[in-house]
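> just to be clear, the model below is a prediction. Sequence and coordinates:
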Amino acid sequence: MSSRLQAEHLYKVFGRRPDEAVDRLRQGADREELRADGTTAAVIDASFTVEPGQTFVVMGLSGSGKSTLLRMLNGLLDPTAGQVLFDGQDLTALSARELREVRSRKISMVFQHFALFPHRSVLENAAYGLEVQGVPRAERELRATDALAMCGLAGWEKSWPDELSGGMQQRVGLARALATDAGLLLMDESFSALDPLIRRDMQDQLIELQKKLKKTIVFITHDLNEAMRLGDRIAVMRDGSIVQIGTAEDILVRPANDYVASFTRDVDRSRVLTADAVMDKDLRGDEADCGCETATPDTSFVDLCAISARVPHAVAVLDGKRRLVGVVPRQRLIGFLGDQQGEPTPCDAPRDKAVKAVKSDA
């Protein structure tokens, strides 16, 4: 499967002699050295791929470069160096007219502050991208109506934006992006202006839509909990550079450095981890058919804890062919709930009981 989106060694430098600044960065200069000369390195050597149907989240604190990176992905900012490839097409080599065509048909964006036209109805706002494309009115209204329904706004088509709550306005922005049927959806801190409960509701909405539509999404956020909830893969940025790329479990269980680890301290691990992340994989077995309660690699941490409470031994983890792929001792679960990274604890006897329970019933 080829990547839908590729960023290759992207740099964005603001200030004097940007090309010279990129050369200095490549030779080992840091951001502070350039800033002393009146130059700002907003993005430094960023590379990643996004697969079709994947939600790729870029997270970092304010000033980390994540929004600048996003704007290079659709040509709103020209990179100082590097390439952006979408479906194999080099966006950095396109003319301004060609870029506008790509943005109108292939790439949609959902902004943080809704960006709705106050003098247009909800339906007209949702249909705006299609209007730009030159789609006939009857077709664009039909497609916009369908998109609004997908976003939970059926019946609000004739309303005005100021009649809607913040969450509903953001749903209109999402519907506008979906109506164009673009291949890539860019979302820049799209939920951060919303109240916590509405924000959670919008996250739920996006998760449900993604299950059905399988869009390719790049989502920008400064909230690690949001990143872990939404992202298939997550890129963590610091001072213009990507310091780690991985799944939510990778970021949580195997942080690349102390900076990444500091983000994970307040994360609710039970909402992120699965049996695959916490199990002891040293013990594996052949095909087994166990009469005791077992887990699969996809079993959530919460469900795993519940199973552990019901069995007198470590929980056996079986794959789809009923083969033993690991075990989860109770103390290991406790370890993952704390600050420690789930290192094994001395409980070989309960673990052996789990293995014997599986194999004796095989």
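Alright, I've got the coordinates.
> hey, let's count contacts and neighbours off CA atoms from now on
Fine.
> and the next element down the chain from whichever strand or helix holds residue 125?
Per DSSP states H and E, residue 125 falls inside helix 122-126. Reading on from helix 122-126 to the C-terminus, the next helix or strand found by DSSP H and E is helix 128-133.
> strands along the stretch 151-300 of the chain, start to end?
Under the criterion DSSP state E, counting those that start in this stretch, strands of the stretch 151-300 of the chain are mapped to 184-188, 216-221, 233-238, 241-246.
> possible to save those strands as a markdown table with distance to residue 29 and mean neighbour count?
Listed next are the strands of the stretch 151-300 of the chain as a markdown table, based on distance: least, Cα to Cα, whole Å; neighbours: other Cα atoms under 10 Å:
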| stretch | distance to residue 29 | mean neighbour count |
| --- | --- | --- |
| strand 184-188 | 29 | 23 |
| strand 216-221 | 27 | 24 |
| strand 233-238 | 16 | 24 |
| strand 241-246 | 13 | 20 |
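> pasting the second one now:
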Amino acid sequence: MQQPKIAVKNLTKVFGDPPHLALKLMEEGHDRKEIQQRTGLTLGIADVSFDVAQGEILVVMGLSGCGKSTLIRCLNRLIEPTAGQVLIDGEDITELSNKALLSLRRRKFGMVFQNFALFPHRTILQNTAFGLEICGMGQDEREQRAIQALQLVGLEGWEQAFPSQLSGGMQQRVGLARALAVDPDILLMDEAFSALDPLIRRDMQQELINLQARVKKTIVFITHDLDEALRLGDRIVLMKDGRVVQIGTAEDILSSPASRYVERFVEDVDKTQILTAGGIMRDARVLALPTDGPRTALHKMEKESFYSLFVVQQDGTLEGYVWADDVGRAIEQGDRQIAPHVQRDHQTVAPEEPVSTLIAMLADSRIPVAVVDEAGRLLGTIVKSNVLAALAAGQSDQTTTATTVPALDKTSEDAHES
């Protein structure tokens, strides 16, 4: 397995002295409130563990006071952890000297805060180049790097403006450009869009998604906003009272909440925007080949009480479907193969297609929607009952995640709905 970019292991932060009193109570299973009442110490984060893969956006979220901002500051030791490890590319930064830590921060980390923290008397170019200036880079080189970073965030042409001349969203883009200018491996973003108006905030979220498609940074993003977490995160770490209560994709958390707290957290989410075709599809139980004879195809349909059947090539590439009536006529005509009777007006979607799109597609469809990969191979099928089950129950066992269909060893969902 590839080494994670960030590996957090049993990370704990106690505010106050002596911390060992709180650690002992934590190990005995006492919660934050009990520890504070008994010792006067505050358990900021407790025994937190997770990995972040190269190029992943990991969103850490929870209500105010859950420990998420403490956690992100422990990742680069702006706050000193009390116990545990933070490994960056396999190197435990909790063991580094101050000098080595400062060098690692400059090489590996960029930070974007809720407060734009721009210097009002400096131009946008100078603000963007500030981190490079601190690192001792020459003026020509740092300005060139800053210009490139401003281009990445869509602020080309604003280099000589001052912060007061920019909107809030544009100022936050400068903050992002300043972090990108040093070309860090890791971006730590603490409530970066929380101070923005809702429309500007959504624009910035999309800007980050677009930017990440180009630069492929490893990002840890802190938010208290569930919609923002669901939109941005490849995975989500949900925290409560300093502890991690669940880690997973948006679909994992919506479909299989780990506790009543998580259920309540996500109960008002529009699942049609989050659940995907790949998450609710079913394996194709029965398939046909274009070279199958009509009697063979009809036998497969009768065995499963199907009125229609998807047809695939040997490698699983979807060709179309056939109706039982057409196959019956082929038998009467003496046809040897079903290929001439394959219809190709079926609807296909990619695994990441949201359920909201499927609802309209299935409304008037007599056959399932086919889920296919980039090569057109059939992965699974979706009928109305799949969507209803996923939205009503929200249980992961209502769904089956399928893999690529090699030849005929995968199955087909009933190709009709009565």
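Everything's here; your move. All values reported here derive from a predicted model rather than from experimental measurement.
> counterpart of the helix holding residue 125 of structure 1 in structure 2, which residues?
Aligning helix 122-126 of structure 1 against structure 2 (TM-score structural alignment) gives residues 124-128.
> average offset of that stretch relative to structure 1?
With mean Cα distance after the TM-score superposition for structure 1, stretch 124-128 of structure 2 departs from structure 1 by a mean of 0.5 Å once superposed.
> return the distance of that stretch from the chain's centre.
On the basis of Cα atoms, centre = their mean, to the nearest Å, stretch 124-128 of structure 2 is displaced by 31 Å from the centre of the chain it belongs to.
> repeat for stretch 74-85 of structure 1
The answer for stretch 74-85 of structure 1 is 21 Å, by Cα atoms, centre = their mean.
> in it, what's buried?
Within stretch 74-85 of structure 1, the residues that count as buried by 16 or more other Cα atoms under 10 Å are 74, 75, 78, 79, 80, 81, 82, 83, 84, 85.
> show me what residue 90 of structure 1 aligns to in structure 2.
In structure 2, residue 90 of structure 1 lands on residue 92 (TM-score structural alignment).
> typed the wrong thing, it's residue 245 of structure 1
Checking with TM-score structural alignment, residue 245 of structure 1 has residue 247 as its match.
> how far away is that match from residue 102 of structure 2?
Distance, residue 247 of structure 2 to residue 102 of structure 2, using Cα to Cα, to the nearest Å: 30 Å.
> now residue 14 of structure 2
From residue 14 of structure 2 to residue 102 of structure 2 the distance is 23 Å (Cα to Cα).
> likewise residue 298 of structure 2?
Distance from residue 298 of structure 2 to residue 102 of structure 2, by Cα to Cα: 71 Å.
> more neighbours: these two, which one.
When neighbours are counted by other Cα atoms under 10 Å, residue 298 comes out ahead of the other of residue 298 of structure 2 and residue 102, with 25 against 13.
> show where the strand or helix carrying the more buried one falls in structure 1, residue numbers please.
Element membership for residue 298 of structure 2, per DSSP H and E: helix 294-304. Counting by TM-score structural alignment, helix 294-304 of structure 2 falls onto no part of structure 1.
> helices or strands next to the helix holding residue 125 of structure 1 in the packing?
Judged by 3 or more Cα pairs under 8 Å, 6 or more residues apart in numbering; DSSP states H and E, helix 122-126 of structure 1 is in contact with helix 137-150, helix 166-179.
> one step back: in the helix holding residue 298 of structure 2, which residues are buried?
294, 295, 297, 298, 300, 301.
> same question, stretch 220-228 of structure 1
Quick answer for stretch 220-228 of structure 1 (16+ other Cα under 10 Å): 220, 221, 222, 224, 225, 226, 227, 228.
> who's in contact with the equivalent of the fourth one over in structure 2?
Taking TM-score structural alignment, residue 224 of structure 1 has residue 226 as its aligned residue in structure 2. When the contact criterion is Cα atoms under 8 Å, 6 or more residues apart in numbering, the partners of residue 226 of structure 2 are 61, 266.
> same check, this time on the one 3 residues further on
When contacts are counted by Cα under 8 Å, 6+ apart, residue 229 of structure 2 is found next to 59, 60, 61, 223, 236.
> tell me which two of those sit farthest apart.
The largest separation in the contacts of residue 229 of structure 2, counting by Cα to Cα, is between 223 and 236 at 10.4 Å.
> could I get the strands of the stretch 151-300 of structure 1 as a markdown table with distance to residue 339 of structure 1?
Listed next are these as a markdown table, based on distance: least, Cα to Cα, whole Å:
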| stretch | distance to residue 339 of structure 1 |
| --- | --- |
| strand 184-188 | 31 |
| strand 216-221 | 24 |
| strand 233-238 | 20 |
| strand 241-246 | 20 |
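> closest to residue 113 of structure 1 out of those?
Of the strands of the stretch 151-300 of structure 1, nearest to residue 113 of structure 1 by Cα to Cα is strand 184-188, at 9.5 Å.
> ok and that closest one relative to strand 216-221, angle-wise?
Angle of strand 184-188 of structure 1 versus strand 216-221, following axes from the mean of the first three to the mean of the last three Cα atoms, to 10 degrees, is 10 degrees.
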